[in-house]
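S.K.: pasted the sequence and its predicted model underneath.
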Amino acid sequence: FEMVVAGRLLDDGDVAVMMVEAGGTESTWELFEAGDAKVDEAVLAEGLDACKATIKQAIALQQELIDAVGGKPEIFEYTTAVDYSPEIMDAVMATGADRIASTQQIADKAERNAAEGELRDALVDELVGQFEGVEDADKQIKNAIRSATKAAVRKRIVEEGVRIDGRGLADLRELSAEVAVVPTAHGSGLFQRGDTQVLNFTTLGMKRMDQMVDGIDPVTRKRFMHHYNFPPFSTGETGFMRGPKRREIGHGALAERALYPVVPSLDDFPYTLRLVSEVLGSNGSSSMASVCASSLSLMDGGVPIKAAVAGIAMGLVYAEGKYTTLTDILGAEDAYGDMDFKVAGTSDFITALQLDTKIDGIPADVLAAALNQAKDARTQILATMADAIPAPRDDVGETAPKIMSFEIPIDKIGEVIGPKGKVINSIQAETGADISVDDDGAVGVVAIASSDKGVVNEAYRQINLILDPPTAEVGQKYMGRVVNITKFGAFVNILPGRDGLVHISKLGDGKRIDRVEDVLDLGDEIEVMVEDVDPNGKVSLTPIGEDGEPVKSGGGGGRDRDRGDRGGRGRDRDRGGRDRGGRDRGGRDRDRGGRGRDSGGSRQSVSFEDSFDSEVSEKHGDLGPDTRGGRRRRR
């Protein structure tokens, strides 16, 4: 839990808090589970009190610096700008004080605003004639009316304990909560408190859809994002709807901080999450309403958050030496009050806090009391949310992607992806799943996503077969697909992760062919039978004819000339192990490129074809009998 506190030193030596920014981190829940104390109201109050000593030290250092440079500089002369003259203020109070106070007893915001506007225009018409010689008299009268309105609201709160809409100091407005408001969304939640209404949408995506952060801090990517939109119509106004403003960015960040500690880790929930809060109506604390709507939306979307989170905005009025704390402030109470104090958290602990004041500071004991008052309100809000949805749904919605994430050995990443992505693209095209493969330097991480759970399972099955390919059985027939063509034959995929070679001599339905491409193309389906599997796992295949029987070899190899007697070779080409003039395949007394010398010792004959056949045999095993017959010696 992180907390930043700013304060000033009072005359009595105490520290008055002026600003607080606090919130949990991604490790907050883990620490709580490990036994650390949860940051509740009591712990936070202790933290605020502990900050006083450090603030005093910082102020002392500042004073030392001031003394070192000769004290404070002289303050230059200036003229104070005023919004209105005392005479205009006296006239406004004498003429309209009672009428101004009556407008602040209208509970409905729209009706109250209308009444304020009518009264303002009436008072300006009545008083402007008394100040004909005063520059900007009408403007000063309007400013004086606003000050009188603020004084009337504050007086009623402090003296009577009654607020603008008639509520008591600790009363909440009417609450409501709904989920599954938009069926096609991955998750949605609608939260309303009085006139403030927020609709939130949750969208789930794969890990690679996280946000890239190009900043100066160590954080480079975000998988949890909350965006906050505050359109002009939410306050009954018209205006341009351009990009987000400073206020919207700040409110969105506060709600994101409040929710972050309860969001599940990537290992527990392999999704990227984007939440968007649309403020449909606003009359006080739309940012805390966004926290409530977001929590509802997450649970509706099947996100296993640790606990529901709710937020509440508190206010404070300081008058006549008395601090009066308000629960669930209206927009007008925020404007006329002395503090904006927003608290979010679960039923057990606080997840975020933001405080700023318009006065010189607030004693820590006043803040501690305000925290306890905020907890009572938060508990009521959480109960209303629980009526709508008590816990996260067991699974993500029908429209949301179903994501399966698992680790694979890092040396298997290449096999899953394939050359130029051929394997993974093939699986995606065949199943319709969205597949990503990443590595962290130690293991590979595969993520499979689709809105259809069956598609995810099928893609997982195919990838698992690549990781642990099945063994081809000798004599078994398979329907395969041509995945590669070479001069000496075609490689056919018969099982996931398992290819075999059909030698060119076995193609052509018993007839000799010059090129494999004459009878097969990449991607063609062909029925084959496993003829042999060597100790290294290399598979030799034979095509199956129309009669369902293996096709007999028909020769082939790419030459148009007669392959009869080669004269002088002294051996035939039977690959089944016939005599080769005292030399078997594994024990030739020459290298792969040489043929030895003839009987005369004057020449050396070299056959690139034999060398190539030898290399293929070592790689793929026995290629079957040679049906090409004898060959003449090349000179």
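M.R.: Yes, it's here. Numbering: from 1, shown residues only.

S.K.: could you use CA atoms for every contact and neighbour count after this?
M.R.: Will do.

S.K.: verify the contact between Val530 and Ser540 for me.
M.R.: Yes. The criterion here is C-alpha atoms under 8 Å, and Val530 meets it with Ser540 at 6.1 Å.

S.K.: which residue, other than its chain neighbours, is closest to Lys109?
M.R.: The shortest distance from Lys109 to any non-neighbouring residue, by C-alpha to C-alpha, 6 or more residues apart in numbering, is to Asn283 (7.9 Å).

S.K.: try Glu41
M.R.: Using C-alpha to C-alpha, 6+ apart, the nearest residue to Glu41 is Leu371, at 5.9 Å.

S.K.: that neighbour: what secondary structure?
M.R.: Remark: Leu371 carries the secondary structure label helix [criterion: DSSP: H, G, I helix; E, B strand; the rest coil].

S.K.: relative to Ala344, how far out is it?
M.R.: Applying C-alpha to C-alpha, to the nearest Å, one obtains 10 Å for the distance of Leu371 from Ala344.

S.K.: who has more neighbours, these two?
M.R.: Ala344 (28 against 23; other C-alpha atoms under 10 Å).

S.K.: so that one lies in a strand, does it not?
M.R.: Yes. According to three-state DSSP, the state of Ala344 is that of a strand.

S.K.: surely it meets Leu353?
M.R.: Yes. Under the contact definition of C-alpha under 8 Å, Ala344 touches Leu353, with a separation of 6.4 Å.

S.K.: comparison target below:
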Amino acid sequence: MRRPNVGKLGIHEHTVEIDGRSITFEAGTLAAQAGGAVVISLGDTKVLSTTTASKQPKDFLPFFPLTIEVEERMYANGRIPGSFFKREGRPSENAILVCRLTDRPLRPTFAEGLRNEVQVVNTIIQTTQVDPYDVVAMNGSSLSTMLSGLPFSGPVAAVRYAMLRDGSWVPFPTFEELEEEAVFNMVISGRVEDDGEVAILMIEAEATPDSWIKIDMGAPAPTEQVIGQAIEDVKPIIKQLCEAQQAFVDEVGVRDAGEYPLFLDYTDEVFDAVWAEGEAKVLEVYRQAELSKEGKDEAITEVKTAVVDAVVAAGVGDLDEDALRKQASEAFRSTEKKVVRGLIVDEGFRIDGRSATEIRSLTAEVGILPKTHGSALFQRGDTQVVSVLALGTTREGQRLDTLDPADEKLFLHHYNMPPYSTGEAGRVGSPKRREIGHGALAERALIPVLPEQDEWPYAIRVVSDVLASNGSTSMGSVCAASMALMDGGVPTHAQVAGIAMGLVYENGKYTTLTDIQGVEDFFGDMDFKVAGPEGFITALQLDTKLAGIPANVLQDALLQAREARLDILDVMNDAISEPRDEVADGAPRVEIVHIPQDKIGAVIGPRGAIIKELVEETGAQIDVDEEAGRGVVKIYANSREVAQDALDRINAIANPQLPEKGERYHATVVKTVDFGAFVSLTPGTDGLLHISELSKMKGKRLGHAEEAVEVGEQVLVEVLDVLDGGRKFKLQYVGEKAGETAGADAPADAPADAPGDDAGEERPRSRDRERGGRERGGRGSGDRGGRERGGRDRDSGRDSSGDSGRDSGGDSGSDAGGDTGGRTRTRTRSRSRDRD
């Protein structure tokens, strides 16, 4: 039998080096029958990107049928899917978000009028969970589309760009760098224009989850100026990637796919006829700023019917009636667009009478559903969002089975926009990609201000329902969710507000709009969303319909958005400015107590007899684990009384003696973290010595506790206060490391001499808000004041007295009780900031 010919395929490979990272393109080996196929690698992460188009156009569609898919293959990381059927099912949320990331810069670069169905599929075929695969897939999508021969004005390049705690920016950071060092990270996509300049197509950016702590410790904040400069600085990297893609395409060659027909919505003759008949009528409607959204919609519908009928009756060219009616309808929409844009650019007039920098009327209210764990309503103009909080134990968090390192989520924000919010009837059910994307954007905006799990061990879910929509619903959900968290007693660091900016480009002039409504979003060229507290940006998203936007235009839009964000924060803070002292009566209580390792058996008892008895008698759920050479007991209860009962019984068994106020201890360091060191006062009793106290030891500001102490060392501390019934301790550093003082011969973990008159006082906060702190009331108190919290100028540490840890003092919101009276506060205000 004759053997078949054996040979190698035409393999092409190209590598580009960017700041020490290698990105490799390969073609000619895999997926040869796809329109275009490329394997792109970053480190050990490999993505197969393919682009294929249908052979026949769907000319009846009024839009370009582009579909982006991401297939996460679990074998890529040597794993078997955890589902019952042991195979991949519907895309993960992360995969859906990457689809949206890829779609947004690619869609506006296809030729207008293309109606062939185009499908881009990114298959993750290898990963070691070192590098995120999203930007790899985005660059691969551009490259495979160019190779397919479609009418596409690429290449389009994407870069993940992260700011580290030292202020430097790095391209293509690893997961480890993002977690340990990064303060802010952006995915930026762009293309090179004919004049060689780089135009920005898409931005998706966020502060890292622990950015608040890093900024408190001295890291630079991601302000508008910092981000604006980074957008400019990343342009050479985008250009380098685009040039590498083009060089690879020139080497491989483009598939000869023939000509793709382009179907324009209408002919020039039809548009001229519609414009002549309808321009004045449309202008008359949109000049009536006093008309409501519904009133304008009704008036425009009447004008459209009359104009289309008139054009059809007059006839245009040799088009039949059905074709002419269809084209005239599309041309009328373009007439609307041209009129609205002309009013904005030429006259500075917006259809509701606002100036370019003016915000619609605002309403903020909390406690609207008093029997839930927390609730808030936020309304901006005709856009209305209600957010509701639900708290649970960490067992109720979301377990993840994806290709990312994270295996669980303890904060969830879900966004819903039912059809009735726009006065329509439609499908109600599982969330669409848009809803998933909007929910994730608000989630990322809020994560940086959430408390750390060590001090507040809850699973948190916020659901934002859009009840009425006229633009900027995702940013409305940020505002409502932020207030709902505070209303529910979640000890967030600050309020977070969001604003949507728009852009209109006509005749070489860019006009930036603050707080765009639906018509301005639909007819405009950009949707630019910015969210954050007073001091910095926590989330940012850019979508554009243009082929690119100059970076300086985006920088100006960022500064304009800041003014609006501060105005919105004022209204939100009038409704609720500080988290409530206690969680709602119906919310679960979670308590954590540390016990000596040798007491674990005593708490559990023979064959679990003791812990079973505790569970049965108290009604609490109790888990006992071992961590870092000590026992960790977690108590889950439905009421404060049940939690306290279980806690008292555990302490009676394992921690019979607790430190008292004024006592000094040669405490042993058991764990170091960014914001301080956990020290053991007595067996099973720990407290946090804040990094500000450790700084006293060295006489200088520290970046990490390990610069002052190491695990196992002893330090002399004083108990300033005992809080929460002996569960938390405020500590102060009062001497050198144990072993270096006169009292060094005192036994470890034992009280030292009582403090004298010079024991020192708790150091005040270094940078408080100008308006100062207020005494916080509970859910039933009349005064809705709050803890001292930094506003625009946060103090340099979480708490200079050292109470940011679980066992270090301060109220974490774990206790509850009190009635729900006084929970509802409303503030409605119209704001106008005109800087024209």
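M.R.: That came through, no problem. Note that the coordinates shown come from a computational prediction; the quantities given were computed from them, not determined experimentally.

S.K.: how about the nearest residue to Glu17 of the second structure, chain neighbours excluded?
M.R.: Nearest-residue entry for Glu17 of the second structure: Ile23, 6.5 Å, with adjacent residues in sequence omitted and distances by C-alpha to C-alpha, 6+ apart.

S.K.: which ones are touching that neighbour?
M.R.: With contact taken as C-alpha atoms under 8 Å, 6 or more residues apart in numbering, Ile23 of the second structure is in contact with Thr15, Val16, Glu17, Ile40, Ser41, Leu42, Gly43.

S.K.: any idea what the last one aligns with in the first structure?
M.R.: With the correspondence set by TM-score structural alignment, Gly43 of the second structure falls in a gap relative to the first structure.

S.K.: what lines up with Glu278 of the first structure in the second structure?
M.R.: Structural alignment (TM-score structural alignment) places Glu278 of the first structure against Asp465 in the second structure.

S.K.: in the first structure, which helix has the most residues?
M.R.: Criterion DSSP state H: the longest helix present in the first structure is helix 41-68.

S.K.: that helix vs the second structure, average distance?
M.R.: Superposed on the second structure, helix 41-68 of the first structure shows a mean distance of 1.4 Å to its aligned residues (mean C-alpha distance after the TM-score superposition for the first structure).

S.K.: list the buried residues in that helix.
M.R.: By neighbour count with 16 or more other C-alpha atoms under 10 Å, helix 41-68 of the first structure contains the buried residues Glu41, Leu44, Ala45, Leu48, Asp49, Cys51, Lys52, Ile55, Lys56.

S.K.: what's around Met146 of the second structure, how many residues?
M.R.: Look at Met146 of the second structure: counted by other C-alpha under 10 Å, it has 26 neighbours.

S.K.: and what of Thr511 of the second structure?
M.R.: The burial count assigned to Thr511 of the second structure is 18, neighbours taken as other C-alpha under 10 Å.

S.K.: tell me which element it falls in.
M.R.: Assessed by DSSP states H and E, Thr511 of the second structure sits inside strand 509-514.

S.K.: in the first structure, point out the residues matching that strand.
M.R.: With TM-score structural alignment as the criterion, strand 509-514 of the second structure aligns to 322-327.

S.K.: one step back: neighbour-wise, which of Val530 and Ser540 of the first structure wins?
M.R.: Shown here are Val530 of the first structure and Ser540; by other C-alpha under 10 Å, Ser540 has more neighbours (25 against 22).

S.K.: how close does the more buried one get to Val502 of the first structure?
M.R.: Ser540 of the first structure sits at a distance of 6 Å from Val502 of the first structure (criterion: C-alpha to C-alpha).

S.K.: returning to that earlier point: next secondary structure element downstream of whatever helix or strand the match of Glu278 of the first structure lives in?
M.R.: Secondary-structure element containing Asp465 of the second structure, defined by DSSP H and E: strand 459-468. Stepping forward along the backbone from strand 459-468 of the second structure, the first helix or strand reached (DSSP H and E) is helix 473-487.

S.K.: just the helices in the stretch 51-200 of the second structure please.
M.R.: Taking DSSP state H, counting those that start in this stretch to define them, one finds helices in the stretch 51-200 of the second structure at 93-106, 134-148, 175-180.

S.K.: tell me which of the ones you listed is the most buried.
M.R.: The highest mean neighbour count among those belongs to helix 134-148 (a mean of 27), with neighbours defined as mean count of other C-alpha atoms under 10 Å.

S.K.: the first structure: matching residues for that one?
M.R.: Using TM-score structural alignment, there is no partner range for helix 134-148 of the second structure in the first structure.

S.K.: assign the aligned residue in the first structure for Glu452 of the second structure to helix, strand or coil.
M.R.: Aligned counterpart of Glu452 of the second structure in the first structure: Ser265 (TM-score structural alignment). Using three-state DSSP, the structure places Ser265 of the first structure in coil.

S.K.: measure Ser265 of the first structure to Asp440 of the first structure for me?
M.R.: Note on Ser265 of the first structure: its distance to Asp440 of the first structure, by C-alpha to C-alpha, is 17 Å.

S.K.: higher neighbour count, the two?
M.R.: Each of Ser265 of the first structure and Asp440 has its neighbours counted (other C-alpha under 10 Å); Ser265 has more, 15 against 8.
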